[in-house]
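**Q** with the sequence up front, the predicted model follows.
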Amino acid sequence: MHLLTWITIFTVLGGVLSIIAASVFLLVPDKHHERLLPHGISFALGALLGVAFLDLLPHMFEQAGEQQTKSLLVTLLAGILVFFLLEKLLLWRHCHAQDCEAHIHAHEDRRTHGHQPAGTLIVFGDAIHNFVDGVLIAAAFLTDIQLGIVTSLAVTAHEIPQELGDFIILLQSGYSRGKALFYNLLSSLGTLAGGVLAYFSLAHIHDALPYFLAVAASSFIYVAVADLIPTLHKKTHARSTLQQMLLILAGISLIALVQHFVAGLEGK
């Protein structure tokens, strides 16, 4: 089988399998969503921070040279500021289409005021992350087919908790379950795009990989800090705070466990 065929199959398979596993939330009846979503947001916060700080940033520094450290940190900072401006632009765009006074309260009533910008930002960040995963899968296949298969399995494993977190954020942002699944599937095509592009021009893409990782990390950090944490702060009771902390830690721990599993698969 041609090497490009291997890359195409496993970049598509990894993205689709991770989303199918994460979309188990679709099985939850609608009447339970209001009760479960706040808990899901806490878990999603932990998963996003875990992916950013335990996966993306370590890989970013691992692939970069010492001289790139400062420029990568500048890219990370710039990414956070760009996502801040992007969210502002999304809010302004919505205000042209509806009453701005009402739109200010969109976070309090997502059904009345449409989709929150966090959903758009998380899809964008996930697409970049998936693109980088596709490049890594292609690089592994170009080295050795067996290594490529193992790397694909590792990527799928660490994508599952992140995709679950993304799916919950899209639901919280006002997307229907069908649309949330569709946009998750759409962003997963970034894996295929990264794999195919890397096959034809890996040498040119490889040097830019750390910067892609920095941008992806900045999107996850921004959504976690700017959108999810303020949502959780609306509940101030000690019991709610304890539940939130436990679920945040559960999200981080799951990412850490998956990282340990991935390291075992890769023989590190």
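**A** Nice, I can see it. Bear in mind that the values here come from a model prediction, so they are computed numbers and not experimental data.

**Q** all contacts plus neighbour counts: C-alpha atoms, from now on.
**A** Will do.

**Q** check which helix or strand covers residue 175.
**A** Counting by DSSP states H and E, there is no helix or strand that carries residue 175.

**Q** touching, it and residue 115? I think so.
**A** Yes. With contact defined as Cα atoms under 8 Å, residue 175 counts as touching residue 115 (6.4 Å).

**Q** do a quick rundown of the helices in the stretch 101-250 of the chain.
**A** 110-113, 117-143, 145-172, 177-206, 209-222, 229-232, 238-265 (DSSP state H, counting those that start in this stretch).

**Q** which one of the ones you listed lies closest to residue 1?
**A** When the helices of the stretch 101-250 of the chain are compared by Cα to Cα, helix 145-172 sits nearest residue 1, at 10.6 Å.

**Q** residues in contact with residue 223?
**A** 118, 121-122 (Cα atoms under 8 Å, 6 or more residues apart in numbering).

**Q** please apply the same query to residue 156.
**A** Residue 156 neighbours (Cα under 8 Å, 6+ apart): 14-15, 17-18.

**Q** re the thing from before, need the helices of the stretch 101-250 of the chain in a markdown table (columns: distance to residue 59).
**A** Compiled in a markdown table, the helices of the stretch 101-250 of the chain are given as follows (distance: least, Cα to Cα, whole Å):
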| stretch | distance to residue 59 |
| --- | --- |
| helix 110-113 | 36 |
| helix 117-143 | 11 |
| helix 145-172 | 13 |
| helix 177-206 | 13 |
| helix 209-222 | 8 |
| helix 229-232 | 25 |
| helix 238-265 | 12 |
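
**Q** another structure for you, compare them:
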Amino acid sequence: MGPFSWTVATTVGISLIAWIGVFTLFLRDELVDRLLLVLVALAAGGLIGGAFLHLLPQAIADAGSQDTFSLFLWFIGGFCLFFALEQFIHWHHHHAVTHEHEPVSYLVLLSDTLHNFIDGLVVAAAFLSSVPLGLVTAAAIALHEIPQEIGDFGVLVYGGFDRRQALVLNYLTQSTVVLGGVVGAFLGGALTGVPTVLLPFAAGNFVYIASSDLIPEIKQETDLRRSVVYFAVFLTGIGLMLAVRFLRSVASRPDVF
């Protein structure tokens, strides 16, 4: 198999992770309702961990000795754009006759689409370098997508989508990893520098959603025991991203292969 075939095969596999929430279709509505804020807390931790432990460090590493100041400008730009988008969505909902879905649902879909497209570009670039590096990169992306997709699914349901709609929408956004992989495989070296600036931009999206929309939801809990549980799940989301970062650094060492 060549780099293109490996890229398509692995990104298709990664896209299927979006269906991980299918197990909720077999649960009672009452149980799902109790799980939603737990999933929101997991998503918040996953987004914070993904931004500060994966996207920003990778962008800084890719930039090398170049000026990294611009990367943080892209981070701020991603944060501010989603701030503006949410204000527009809030305005639209305020003037609409009826609305069913919370603004955070749309922000999650947009940020996940961008993030997965970038992941596809990264996988393609890795396979163009070598098959072992591509496999390690794809595995690392798949590992961090599992808790993130579970959390995103919970956010979409919490935001007003029913479970089947959330599953389908989650898959549609996740499938952009395949598109990113195909684009990256075809363009190859022509994409030099583009993923680097998109990484902090996506990180800004993540931090905005987590800090502005998700964390305030779990902070509203007045029961001490539940608050502790939500905070523990939030830390678990960060911890999972840290563990993936560690596994990726170990697996990418030259002596592993």
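**A** Yep, that arrived. Everything numeric in this text was worked out from a predicted model, so none of it was measured.

**Q** which of the contacts of residue 223 of structure 1 are conserved in structure 2?
**A** Conservation of the contacts of residue 223 of structure 1 in structure 2, assessed by both residues aligned by TM-score structural alignment, their matches' Cα atoms under 8 Å: retained contacts are 118, 121-122.

**Q** tell me which of the residues you listed is nearest to residue 199 of structure 1?
**A** Using Cα to Cα, residue 122 comes nearest to residue 199 of structure 1 of those, at 26.7 Å.

**Q** quick one: what's aligned to the closest one in structure 2?
**A** Aligned by TM-score structural alignment, residue 122 of structure 1 pairs with residue 108 of structure 2.

**Q** got the contact list for its match?
**A** Applying Cα under 8 Å, 6+ apart to residue 108 of structure 2 gives the contacts 152, 155-156, 209.

**Q** what does residue 5 of structure 2 give?
**A** By Cα under 8 Å, 6+ apart, residue 5 of structure 2 has no neighbours at all.

**Q** and it, how far is that from residue 128 of structure 2?
**A** Residue 5 of structure 2 sits 11 Å away from residue 128 of structure 2, taking Cα to Cα, to the nearest Å as the criterion.

**Q** residue 21 of structure 2 too?
**A** As judged by Cα to Cα, residue 21 of structure 2 and residue 128 of structure 2 stand 32 Å apart.

**Q** quick one on the thing from earlier: just put the contacts of residue 223 of structure 1 in a markdown table and tack on distance to residue 137 of structure 1.
**A** As requested, those are arranged in a markdown table below (distance: Cα to Cα, whole Å):
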| residue | distance to residue 137 of structure 1 |
| --- | --- |
| 118 | 28 |
| 121 | 24 |
| 122 | 22 |
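
**Q** and which of those is nearest residue 52 of structure 1?
**A** Using Cα to Cα, the contacts of residue 223 of structure 1 come closest to residue 52 of structure 1 at residue 122, 12.6 Å.

**Q** measure that closest one to residue 131 of structure 1 for me?
**A** Where residue 131 of structure 1 is concerned, residue 122 of structure 1 sits at a distance of 14 Å (Cα to Cα).

**Q** could you do residue 75 of structure 1 as well?
**A** Residue 75 of structure 1 is 18 Å from residue 131 of structure 1, by Cα to Cα.

**Q** then residue 54 of structure 1?
**A** Distance, residue 54 of structure 1 to residue 131 of structure 1, using Cα to Cα: 18 Å.

**Q** quick one, which of these two is more surrounded?
**A** Using other Cα atoms under 10 Å, the more surrounded residue of residue 54 of structure 1 and residue 131 is residue 131, with 29 against 16.

**Q** wait, isn't that one in contact with residue 198?
**A** No. Residue 131 of structure 1 lies out of contact with residue 198 (Cα under 8 Å); the separation is 9.7 Å.

**Q** contacts only, for the residue most central in space within structure 1.
**A** Nearest residue to the geometric centre of structure 1 (Cα atoms, centre = their mean): residue 126, 4.0 Å. By Cα under 8 Å, 6+ apart, residue 126 of structure 1 lies in contact with 187-188, 216.

**Q** what's the closest non-adjacent residue to residue 121 of structure 1?
**A** Leaving aside its sequence neighbours, residue 121 of structure 1 sits nearest to residue 219 (Cα to Cα, 6 or more residues apart in numbering; 6.8 Å).

**Q** counterpart of that neighbour over in structure 2?
**A** So residue 219 of structure 1 corresponds to residue 205, using TM-score structural alignment.

**Q** quick check: that match vs residue 94 of structure 2, distance?
**A** For residue 205 of structure 2, the distance to residue 94 of structure 2 equals 23 Å [Cα to Cα].

**Q** so those two - more neighbours on which side?
**A** residue 205 (29 against 11).

**Q** quick one on the thing from earlier: wait, what's in contact with the match of residue 219 of structure 1?
**A** 75, 78-79, 81-82, 111.
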